[in-house]
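K.L.:
Test case, fold it:
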Amino acid sequence: MTVMESYEQERIEYLRTLRAWDETVKEVLFFLREIQKKNLALLLFYIKVKSRLTRIVKCFNDDSSEPIPNYDREMEEFVREVLEGRKDEEIVAEIGVSFVSKQNLKTLEGLKWLDGEVINTYLQLIQRRSTNSSTLPRSYCFNTFLYDKVSKIGHSAVKRWTRKVNIFDYDLVFFPIHLGNHWTLAYADIRKKTLRYCDSMGGKNPKCLAALFDYLKIESVEKTKRALCDDWKTESISGKIPQQQNTNDCGVFSCVFADYISRDAAFNFSQADMPNLRNLVKYELLKGKMLKE
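P.N.:
Take a look at the predicted model:
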């Protein structure tokens, strides 16, 4: 074999080897791309599942999801001592600008329909807790009379109610709603630019949302000299919250909704908890302090 023939044979073997390596590299790259695609899909799936699981775990681990306190003998004894010997018309609890008499508190017994003053005073207790806390959302609570005037007359009827306060300085603004024979709750989440409606009987009440949204729009111009941002929205969340199974507990549901929402807490109560919650509301009002401060 001549030198040239030997060189030519080596060149052919070299090119054959290069082609083999080229095919191997192509196969490896193809394999890596497929793995990358699958890994990306798995990664996206993992992120999605993890996000949901994190929310679920947070719900169960959050302080708000601890078992609801039981109305115990010590609480019962405290309530008995405070109310014993008091006349029905006597004021037994005064929080902020609201107060309740012994007669008002009797509406928390059994299946009685809740008195408006109980709701007003309980919301004032929630507001005071917010004021005294460095960690809870800042909450402002209107009374049960605001919606009646706003829905019938408009912002002008209650313009002076906030002459010393700017509700847009708060995180949450609560509106207890009296519909004649039913209590519900609406609230504005200033942080999320959302006005929500909560009805323990599933009602959506777009009329209520529209009236309160008009109020917020005018109030914004009055207090901030600016119109509400276009990204504000209204929604009913009544289909996503605990529902009452009778016609008596709507007021208690509304109070408890406000308590949980004011703590950014997940709802963990139901109709079965109402007898216990009625007693706890009474205890908190007489104590002048929320159990979850």
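K.L.:
CA only for contacts and neighbour counts going forward, please
P.N.:
OK.
K.L.:
Buried residues, stretch 91-111. List them.
P.N.:
Under the neighbour-count criterion of 16 or more other C-alpha atoms under 10 Å, stretch 91-111 has 92-95, 98-108 buried.
K.L.:
Please identify which helix or strand holds the residue nearest in space to the middle of the chain.
P.N.:
In the chain, the residue lying closest to the centroid (C-alpha atoms, centre = their mean) is I261, at 4.0 Å. Using DSSP states H and E, I261 falls within helix 250-262.
K.L.:
Just give me the neighbour total for L146.
P.N.:
Residues near L146, counting by other C-alpha atoms under 10 Å, number 19.
K.L.:
What is the burial count for the nearest residue to it once chain neighbours are set aside?
P.N.:
Using C-alpha to C-alpha, 6 or more residues apart in numbering and skipping the chain neighbours, the partner closest in space to L146 is V158 (7.0 Å). The number of residues packed near V158 is 16, by other C-alpha under 10 Å.
K.L.:
got a list of what V158 touches?
P.N.:
L146, K149, V150 (C-alpha atoms under 8 Å, 6 or more residues apart in numbering).
K.L.:
Sequence B follows; please return its structure for comparison with A:
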Amino acid sequence: MRPFNEEEQRSIQNAIYGYGHDEDIISQDGMDSVQRQSMQTLKPGMWLNDEVIHYFYLMLSKRDEELCKIDPTRQRSHFFKSFFITKILNEGSASCDGKYEYRNVKRWSKKVPGKDIFKLDKILFPINMGNMHWIAAVIFMKKKRIEIFDSMGSDGSRYLNALFSYIQDEHMDKKKTPLTDIDEWELVPTQRATPRQRNGHDCGVFTCMFADFLSKDTALVFNQNHINQCRERIALSILNGKAII
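P.N.:
The predicted structure is shown next:
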């Protein structure tokens, strides 16, 4: 991760620590925005809220689009919000919490670049586990691999299985044929080398950084010692309107 220049550092400090009304809009893109009170969750020791995480994933999408314009051979990726997992597993429902239902997200693939998930390079998901912990999941479409990245080390099996079912149901619905290479797909729980948090509040930052590094095909070389710099990296990406390289 590159160091920030003086101007960038001033912008970061003002966005995170500056005075103003909680509802002030710090950054906006279409219908998505980040308020001052949400930016303040990027202070060290604070738990990131969903507004910051969702907006940062949007900034990753903006960067991905630009990188693909620079390199036409590069394939697009897509970045869903955590609502995808909430919907597909009926999380929070009194009658069917945890039940997989493809129909709940059947139309969501219309949002992806090219409107065809099978032409994407990766699909990245932030996941809010019980409103207590953030993790990331990634479908590596070309590698036929679905993997969980949890800074606390869980295997994420329910999410792996749900996303694999989604791939199969999406193929049947959109291509009108079963997925023919099911045996070639690999479901991978959190690996031993996945960076770990050493406290109870940085999971959202790790979830953002997993997507940041993986979406640009970079090894996960960060750790807990880098997290405050990562928080500033998220802030600057939000301020710039796209994730920084």
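K.L.:
TM between them?
P.N.:
Here the TM-score for the pair of chains, by TM-score structural alignment, normalised by the length of the second structure, is 0.85; 225 aligned residues with a C-alpha RMSD of 1.9 Å.
K.L.:
got the contact list for P137 of the first structure?
P.N.:
Counted by C-alpha under 8 Å, 6+ apart, P137 of the first structure has contacts S130, Y170, D171, L172, S262, R263, D264.
K.L.:
Buried only: go through those for me.
P.N.:
Buried, going by 16+ other C-alpha under 10 Å: S130, Y170, D171, L172, S262, R263, out of the contacts of P137 of the first structure.
K.L.:
Which two among these are spaced furthest apart?
P.N.:
Pairwise distances across those (C-alpha to C-alpha) peak at 13.6 Å, for the pair Y170 and R263.
K.L.:
which stretches of the second structure form helices?
P.N.:
For the second structure, the helices defined by DSSP state H cover 6-17, 36-39, 50-70, 83-88, 157-175, 203-215, 227-240.
K.L.:
Mean per-residue distance, the fifth one versus the first structure.
P.N.:
Between helix 157-175 of the second structure and its aligned partner residues in the first structure, the average distance after superposition works out to 1.4 Å, using mean C-alpha distance after the TM-score superposition for the first structure.
K.L.:
Run through who's touching that helix.
P.N.:
Contact partners of helix 157-175 of the second structure, identified using C-alpha under 8 Å, 6+ apart, comprise 85, 88-89, 100, 102, 106, 137, 139, 146-148, 177-179, 187-189.
K.L.:
I'd say S151 of the second structure and R192 touch.
P.N.:
No: counting by C-alpha atoms under 8 Å, S151 of the second structure stays clear of R192, with 10.2 Å between them.
K.L.:
Which residue of these two possesses the greater neighbour count?
P.N.:
S151 (26 against 8).
K.L.:
Aligned to the more buried one, what sits in the first structure?
P.N.:
Mapped onto the first structure by TM-score structural alignment, S151 of the second structure lines up with S200.
K.L.:
Could you list the buried residues of stretch 154-161 of the second structure?
P.N.:
D155, G156, Y159, L160.
K.L.:
whereabouts in the second structure does the strand or helix carrying L43 of the first structure align?
P.N.:
Secondary structure from DSSP H and E places L43 of the first structure in helix 3-61. Across the second structure, nothing matches helix 3-61 of the first structure (TM-score structural alignment).
K.L.:
so how far is that helix from its chain's centroid?
P.N.:
Counting by C-alpha atoms, centre = their mean, to the nearest Å, helix 3-61 of the first structure is centred 46 Å from the centre of its parent chain.
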